[in-house]
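> Build me a model:
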Amino acid sequence: MTTQLSGRPPEAVYIHIPFCTNKCFYCDFNSYVLKDQPVMDYLHALDREMELTVKETPPGVIKTIFVGGGTPTVLKPDEMAFFLSSVRKHFPQWDDNIEFSMEANPGTTDIDKLTVMKEGGVNRVSFGVQAFQNELLTGIGRIHNVDDVYRSLENARSVGLHNLSVDLMFGLPNQTVDMLKESIRKALELDLPHYSIYSLKVEENTLFHTLFNKNKLPLPSEEDELEMYLLLMSTMEAAGYTQYEISNFAKPGMESRHNITYWRNEDYYGLGAGAHGYVKRQRHMNIKGVNPYIEASRSGLPRLDSFEISEQEAMEDFMMVGLRMREGVLGSAFQAQFGKKIEEIFGASLHKMLHAGLLEHDGDTYRLSKQGILFGNDVFGEFVGALTEV
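All right, here's what the predicted structure looks like:
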């Protein structure tokens, strides 16, 4: 929370690799099918953006790095080696206990590539598994199968990567509560330190959105989706995992420290096509297209937009993202960042949510109640524009 006040440089880095083997039917991320893409030109452009970024805002000791996409692991071993050496060159000071995560698709991580990743500093891999039924995977446009999941995890462990996470999804077309139960059981049998489990959101500009509008997307009922969420919460808790954020479960001490940077509204560098960054209360978004990004980086930082975040907006963000975490928001942390009491600014909204039974108040902390977890969006919505509309 103290980054802005103490003037410390950002200690977290997000880097975007926008290439994928194919586009999943639900995906609205800034990603492009790999075939015929200028991958090395992109990595050189990324190298230039890193160089210009650290010149403008020199880094301190880096605590977390997260490489997302797209699918970063579609890079070939030599491309991966170039990319990782580039990161090390521009962000040379790493915390002894750095968390360096990379997203991966099962089936794109052979031993050679994982070895390059580990040698380049990656020490945490997050696999996009989504489900343990091949028919569901096909139905959402994934190109891996369940066997690929086991092979990829085995490969990762064989090169010494043990801080592993998998993503699962619920609320998928044709998914039943029993299917989710089976996916969670199989995921837990892997005995991993971390799981992310998301509900499907039908986003614009996706195949699923087109099908949804034509009434051709066989989604589970709202009742089934609620049952799925309650099932996964109770099953994960019974297996010894803490739900430290609405969609994330971890063994104690194995929470994603990079994501916690976002949820605590702390500064981070955002690099790559379409990436967002937040430094000294300034947000930026990069140019999205691969070739436009490459072109723009030849003559400066490849910005699409950059704007100051007002204090009111920063306060709203603090509440919205902070309440996603089960530990909630601390009044003392709010006061440290903004010099004001949380009740003085958000008294009416806090009172309303407490009265509705969606928030709990314990000493200096406000957090979602068990009911509040189920209606998180209603709670977060209470703080959207709460100050900026006045």
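> From now on I want contacts and neighbour counts done on CA atoms only, so please keep to that.
OK.
> Just list what the one helix or strand residue 320 maps to packs against, helices and strands only.
Using DSSP states H and E, the element containing residue 320 is helix 311-322. Here helix 311-322 touches helix 257-263, helix 331-338, helix 376-383, going by 3 or more CA pairs under 8 Å, 6 or more residues apart in numbering; DSSP states H and E.
> most residues in a single strand of the chain, which one?
strand 94-104 (DSSP state E).
> how close does the residue most central in space within the chain sit to residue 99?
Residue closest to the average C-alpha location in the chain (CA atoms, centre = their mean): residue 259, at 6.0 Å. Relative to residue 99, residue 259 is positioned 11 Å away (CA to CA, to the nearest Å).
> what's the closest non-adjacent residue to residue 367?
Distances taken as CA to CA, 6 or more residues apart in numbering put residue 328 closest to residue 367, at 4.0 Å, once the chain neighbours are dropped.
> sorry, that was for residue 109
residue 152 (6.0 Å).
> To compare with the earlier structure, here is another sequence to fold:
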Amino acid sequence: MEALTNEINTNIHGKKQKVKTIFIGGGTPTALNMKQLRSLLELIDHKFDVANCEEYTIEGNPGDFEVEKVRLLKSYGVNRISLGVQVFDDQMLEELGRLHKVKDVYHTINLLQRNGFSNISIDLIYALPNQTVDQFQKSLEEAVSFDLPHYSTYALQIEPKTVFYQRHKKGKLHRPPQEAEVQMYEILKSTMRGNNINQYEISNFAKNGFESKHNLTYWNNEHYYGFGAGAHGYLPGRRTGNIRPLPAYNKKAMSDGKPILSIEEIGLKEMVEEEMFLGLRKLSGINQQHFRDKFGFSCDSLYGGAISSLVKKGWLAEQQGNYCLTDDGLLFGNEVFAEFLLEEEDLKLVR
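Purely as a prediction, here's the structure:
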């Protein structure tokens, strides 16, 4: 907390910063005790214009909330809760190394709703080790039975330096076959559609008006601050990544308030590429007029060949002035995005 306070104080000066959204996550910030959590909320309230913030989210795990914490969050203006549920199966939760059980999800959602929180999102993971399609469908149906306004659902990623990665290398991690993963994704989309929960991004679903404004900041390729161990920020002309793990972050943040590990300069080439990669994650896709207004040239003048090829493959479509992924395109997103990588010479042709 002291290191984070020093980092924010070093970078944010003067009157309270106006921000559209605030997201406390990363980690599990609700693991803080009451004194620490109050200190964090006071710091944010002191530095940012919380009163005029449209969306103020905190991440947490089921079982980490008690009534005092919930009321504290409410009193400081937090208006959205994102819960890391992952799966509605106690055995799978244990294999994932999660500390909560399914009953904790019920208790936590009930506690939040009784204390005035209606904007609640839950995260789910599918394609878990040994998970069957039927098991995923059961877990998904239990999730939507809560009738919440937002759901984020991701296929399991095997990250380096994790227990799962070590098991995977030793051949002891048995993920479902790719065909089953695709089937799970199709069930996910149809189940959400059947419950009037709209897909607005590859992995995100919401009732009308409850799309995550904070995450849309990322997908709209807009700017944001990033503070804390391992945090990423995007300010005009550069992306930054902070030091991790926590002890190294603490040492640097306490010494000079600038615990930056990496700075990536973002020129026109990178901005255009990211506009395409990130924007196509949204179901609404890339608005052609917005692209022209932002960059001074059209999508077609730069990417005409790639767009034509992807449309012929059935992965991309044009709808009401937008380029967006088709249902098949959603399954091959990374291959689609690769088509929008640029060489510096490409930009000379349109400038």
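> Let me see the contact set for the residue in structure 2 that the residue nearest to residue 367 of structure 1 lines up against.
Alignment note: residue 328 of structure 1 maps to residue 285 in structure 2; criterion TM-score structural alignment. By CA atoms under 8 Å, 6 or more residues apart in numbering, the residues touching residue 285 of structure 2 are 279, 322-325.
> One more pass at 10 Å, please.
Residue 285 of structure 2 is in contact with 200-201, 219-220, 276-279, 316-319, 321-325, counting by CA atoms under 10 Å, 6 or more residues apart in numbering.
> what about the alignment partner in structure 1 of residue 207 of structure 2, how many neighbours?
Mapped onto structure 1 by TM-score structural alignment, residue 207 of structure 2 lines up with residue 251. Using other CA atoms under 10 Å as the criterion, residue 251 of structure 1 is surrounded by 19 other residues.
> list the contacts for residue 251 of structure 1?
For residue 251 of structure 1, the contacting residues are 191-195, 236-237, 239-244, by CA under 10 Å, 6+ apart.
> redo that, cut-off 7 Å
193-194, 240-242 (CA atoms under 7 Å, 6 or more residues apart in numbering).
> Okay, and which of the residues you listed map to strands?
In strands, defined here by DSSP E, the members of the contacts of residue 251 of structure 1 are 194, 242.
> out of the contacts of residue 251 of structure 1, which is most surrounded?
Neighbour counts for the contacts of residue 251 of structure 1 peak at residue 194, which has 23 neighbours (criterion: other CA under 10 Å).
> which residue lines up with that one in structure 2?
Per TM-score structural alignment, the equivalent position to residue 194 of structure 1 in structure 2 is residue 150.
> Please report the distance of its match from residue 202 of structure 2.
In terms of CA to CA, residue 150 of structure 2 sits 14 Å off from residue 202 of structure 2.
> now do residue 32 of structure 2
Residue 32 of structure 2 sits 32 Å away from residue 202 of structure 2 when distances are taken as CA to CA.
> Compare these two and say which one has the larger neighbour count.
residue 202 (20 against 15).
> And the residue lying closest to the more buried one once chain neighbours are set aside, how close does it get to residue 216 of structure 2?
Once flanking residues are discounted, residue 202 of structure 2 sits nearest to residue 281: 5.5 Å by CA to CA, 6+ apart. Counting by CA to CA, the separation of residue 281 of structure 2 from residue 216 of structure 2 is 10 Å.
> Next: residue 316 of structure 2.
Separation of residue 316 of structure 2 from residue 216 of structure 2 (CA to CA): 21 Å.
> When these two are compared, which one has more neighbours?
It is residue 316, of residue 316 of structure 2 and residue 216, that has more neighbours when counted by other CA under 10 Å, with 24 against 16.
> which residue sits closest to that one, ignoring its sequence neighbours?
residue 325 is the one closest to residue 316 of structure 2 (CA to CA, 6+ apart), at 4.6 Å.
> Can you find the partner of that neighbour in structure 1?
Checking TM-score structural alignment: residue 325 of structure 2 goes with residue 368.
> likewise residue 246 of structure 2?
Match for residue 246 of structure 2 (TM-score structural alignment): residue 290.
> That match and residue 272 touch, don't they?
No: counting by CA atoms under 7 Å, residue 290 of structure 1 does not reach residue 272; the two are 9.1 Å apart.
> Mind checking which of these two has more residues around it?
residue 272 (31 against 23).
> Just the element for the counterpart of residue 184 of structure 1 in structure 2, please.
When structure 2 is aligned by TM-score structural alignment, residue 184 of structure 1 is paired with residue 140. In this structure, residue 140 of structure 2 sits in helix 133-144 according to DSSP H and E.
> That helix vs structure 1 - mean distance after superposition?
Following the fit onto structure 1, the mean deviation recorded for helix 133-144 of structure 2 is 0.9 Å by mean CA distance after the TM-score superposition for structure 1.
> After alignment, which residue of structure 1 pairs with residue 74 of structure 2?
So, by TM-score structural alignment, residue 74 of structure 2 is matched to residue 118.
> Next one: that match relative to residue 210 of structure 1, how far apart?
As judged by CA to CA, residue 118 of structure 1 and residue 210 of structure 1 stand 40 Å apart.
> follow-up on the earlier one: can you pull the residues that touch both of residue 281 and residue 216 of structure 2?
By CA under 7 Å, 6+ apart, no residue touches both residue 281 of structure 2 and residue 216.
> what number of residues lie near residue 336 of structure 1?
Residues near residue 336 of structure 1, counting by other CA under 10 Å: 14.
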